[in-house]
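Asks: with the input below, show me the fold.
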Amino acid sequence: MNLGPFNSPIAVWLSLPQPLMLALLAIGGIAIGAAANHVITTWCWYPRPISPWVRLSEWKWDDEHRAIAEGLPPRSFWDRMPLIGWLRLRRETSLHGTGFWVRPLLIELGLAITIPVMHHCWIEGQLLPQSMPAPVIATFAPWMTLLFFVHAILLAMMVAATFIDFDERTIPDAITIPGTILGLVLASITPYVFPPGQMAAGISPVTLQHPLGLNSSWMTAGGLLTCLAIWTTWCFALADRRVIMRRGLSKAVEYFFARLTRHSSWKILAGIWIVGMIAISVVYKIGGFAWLGLASSLLGLAVGGGIVWSIRLVGSWAMQMEAMGFGDVTLMAMIGSFIGWQASIAAFFLAPLAAILIVIVQFATTRDRATPFGPYLCAGTVLTLIFWDEVYNDRLRMTVALMGDILPWLGITLLGLLGGMLLLSRWIKQRIYA
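Replies: Modelled structure (predicted):
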């Protein structure tokens, strides 16, 4: 199996003794957990100096907490060691609160277990049709290894986004924007493993593979324009683009552009857009599987982010309140750039199933009934990856094949029905509680 530039690294990895491989994976899981813990406490809207990599002496404390911090011993090398460090940092309970160290410890320990188990499942062909003979599945070990490392990156970003969303009901752009760009890059350089003949024989594409449905029209100028439009829409959606119509159209346009350029970050966003437009055009000129991979990733971005954005717009209009945070839109766009449009659809519809367990656990631990949607999307994505064969090959593939061009119209119809139901619900509540 030809994996292009990944051939040698993957071959070296698969040649390692299994005990050494598992040890490296466990250490890698701990390192991912440590990085996620640092991001969770420092990249959020209201950072907290819980991370052992933050110096307490440099933090801006009020008088009461400054006195507590000055009375604590300085953080040492051993405090920064994963797992062990959190046990040592229990001495800072008076500063951060009781049990602050438990969740970070469990995140690192959980990933130390999850990453090796995930690697084993991927190597054993978890994402491949289980009807395939074992010797055939074994031939895909190099590809599944590459797929594992890519999904491990996605998992790390989803872990950080999940717990920040739990804490603050927000998802930082610092995670989702670079994550989306990384997903597009990986899709461009990932080799095409399943030729059309193999797909016709029943081997459907796994996630991070070029999905079915990208016909020859995507190799034309029309396909390029579509991808450029998706990229432009994504960049524009990240801008501060609020429209205020209270003082007429001319003032609305004036305020719109004033808000758009109010913060200097618009220059960075404009630079990302320009570089992206050039990069997409270059990959189109290269053509071949690189272009199909990028186009597939952009389509996943559009479908993943578009589903959540559409529901956000319809729900907010019907209920006259924010139905879903925009961080959920950027999160699902990032996920879509990694797993493609079919898996994005599956992940979105599996999210409510995962929500049941998450809501129960969160209410049991915090008594908080209000839960963010981002963790559900991440959990739905994990379920999609683990049960990809059952989700896609056994169910979604046939549905997509039968509906074809009707699928977008069905989505629009369902959005209309959702808006109508929410509008009716708001009307009934107004009449009852008026």
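
Asks: only C-alpha atoms for contact and neighbour calcs from this point on.
Replies: Will do.

Asks: all helices of the stretch 51-200 of the chain, in order?
Replies: Under the criterion DSSP state H, counting those that start in this stretch, helices of the stretch 51-200 of the chain are mapped to 63-70, 84-88, 93-96, 102-123, 134-139, 141-168, 173-189, 196-200.

Asks: select, out of those helices, the one closest to residue 358.
Replies: helix 141-168 (10.6 Å; CA to CA).

Asks: helices or strands next to that closest one in the packing?
Replies: Contacts defined by 3 or more CA pairs under 8 Å, 6 or more residues apart in numbering; DSSP states H and E place helix 141-168 against helix 7-14, helix 18-42, helix 102-123, helix 173-189, helix 374-386.

Asks: okay, the angle between the longest helix belonging to the chain and helix 173-189?
Replies: For the chain, the helix with the greatest residue count under DSSP state H is helix 326-366. Interaxial angle, helix 326-366 versus helix 173-189 (axes from the mean of the first three to the mean of the last three CA atoms, to 10 degrees): 120 degrees.

Asks: one more, so I can put them side by side:
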Amino acid sequence: MFRLPLTTAALIIALISAIAGWGMTRRAFREIEQPLGGWGIASAISAALLTAGLTFALLRWGCQSTPDVIPQPLWRNARVVYQSLLIVLLVAATATDLRSCYITDSVVIPGMLLGLLGATISGDLQVIHVWIDWNQEIPQLAGPYRPVWMAEHPHLHGLAWSATGLLVGAGLTWTVRAVSTLLLGQEAMGFGDVLLMGMVGSFLGWQPTAIAFVLAPLCALSVGIFARLLGNKNHIPYGPYLSLATLIVMFTWKWIWMLEIGLTDHATRDDRLATFALRRMFGDWLSLLAIVAIAVIGLVLLLGLSRLYQLIPVDRSRRYTEQPTTSRAPQESSEPAQQILDDHEPDETDAP
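Replies: Model (predicted):
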């Protein structure tokens, strides 16, 4: 990057991200009044590995390269730094959410402002334009429709796509939160999740954010069951799944956006009725409403399934190992002795 060997650039970004990830997580843990413990090191390692991987994915494999957006070389490289900042913010938010089911304002609100500021100043950091209609494409004759003002006013366009992403990300999450409260009497997500997706939208734009929002329930279903069985937790916050879905979109955007599926055996790319292309849905208002409906319904169903999830039987006493024959001082125990006794007291239904 910037004429540096790719490996050197990846190492530099990883080192800076590790330091930033540790510092941001440390500050967030102070805000929630929790000891940092091993979370700081875990955040530093996670940020370093993810940002180094993103550097290679963006610059060597072109994981976000599409015909829609062809940035100048300077801003193509700067996108690595811009999105690495997002990864550091996601890591810090995930750490506090896993530790205390709380996402701090000190992470997401500055993150939203940095996303807006970077997009506006550069005018060329977008993953996808704020509006592009692939339904008007004529193969080999005309490309997708893109409003002229975007090229004439790149900085205004930068503000537009970032602000739209912020509003869509926060708006989708808040809508699901409100609907689940109304229908089921239980919030599917906290307000921290609303701000988290607003931050994601300010960095990536509304289309990638909407896709990440739709993918998040799938991440929750696939990961959450194993976490329940192995981790013995009654409640798993939703923020980490939103972050995981965001990372999936960031690393696979090219293949998601350019995905085409033939609906018949003899379907061709020119036959739009026989070929499904995800990018065309984002140029059609009816399709966009369908995406919103799918996201809302999917998350409400997930909330219902979470009640069944809590009924999965787990041996709560397995974390207590057999007591050693030798005595040990009470203060050396990892948990208070009275708590251990309370957990093992028989209830009224136990046999004598």
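
Asks: quick one: TM-score?
Replies: TM-score for the superposed pair, counting by TM-score structural alignment, normalised by the length of the second structure: 0.67. Supporting figures: 275 aligned residues with a CA RMSD of 3.5 Å.

Asks: so what's residue 92 of the second structure up against?
Replies: Contacts here follow CA atoms under 8 Å, 6 or more residues apart in numbering; on that basis residue 92 of the second structure touches 21, 24, 25, 28, 43, 107.

Asks: got the helices of the stretch 51-200 of the first structure as CSV, with distance to residue 356 of the first structure columns?
Replies: Shown next, in CSV, are the helices of the stretch 51-200 of the first structure (distance: least, CA to CA, whole Å):
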stretch, distance to residue 356 of the first structure
helix 63-70, 38
helix 84-88, 30
helix 93-96, 30
helix 102-123, 21
helix 134-139, 34
helix 141-168, 15
helix 173-189, 25
helix 196-200, 35
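
Asks: and the longest helix of the first structure, how far from the second structure on average?
Replies: Once fitted to the second structure, helix 326-366 of the first structure is off its aligned match by 1.9 Å on average (mean CA distance after the TM-score superposition for the first structure).

Asks: and stretch 408-423 of the first structure, by the same measure?
Replies: Stretch 408-423 of the first structure sits 6.8 Å off on average (mean CA distance after the TM-score superposition for the first structure).

Asks: tell me how far that stretch lies from the chain's centre.
Replies: 25 Å (CA atoms, centre = their mean, to the nearest Å).

Asks: give me the nearest residue to the counterpart of residue 400 of the first structure in the second structure, chain neighbours excluded.
Replies: Mapped onto the second structure by TM-score structural alignment, residue 400 of the first structure lines up with residue 282. Once flanking residues are discounted, residue 282 of the second structure sits nearest to residue 288: 6.0 Å by CA to CA, 6 or more residues apart in numbering.

Asks: does that neighbour belong to a helix, a strand or coil?
Replies: helix (DSSP: H, G, I helix; E, B strand; the rest coil).

Asks: stretch 167-184 of the second structure: which residues count as buried?
Replies: Applying a neighbour-count criterion of 16 or more other CA atoms under 10 Å, the buried positions in stretch 167-184 of the second structure are 167-174, 176-180.

Asks: ditto for stretch 390-407 of the first structure
Replies: Buried-residue list, stretch 390-407 of the first structure, by 16+ other CA under 10 Å: 391, 392, 393, 396, 400.

Asks: check whether the last one really touches residue 407, as I assumed.
Replies: Which is residue 400 of the first structure. Yes: using CA atoms under 8 Å, residue 400 of the first structure is in contact with residue 407, at 7.2 Å.

Asks: look through the second structure and tell me its longest helix.
Replies: helix 154-184.
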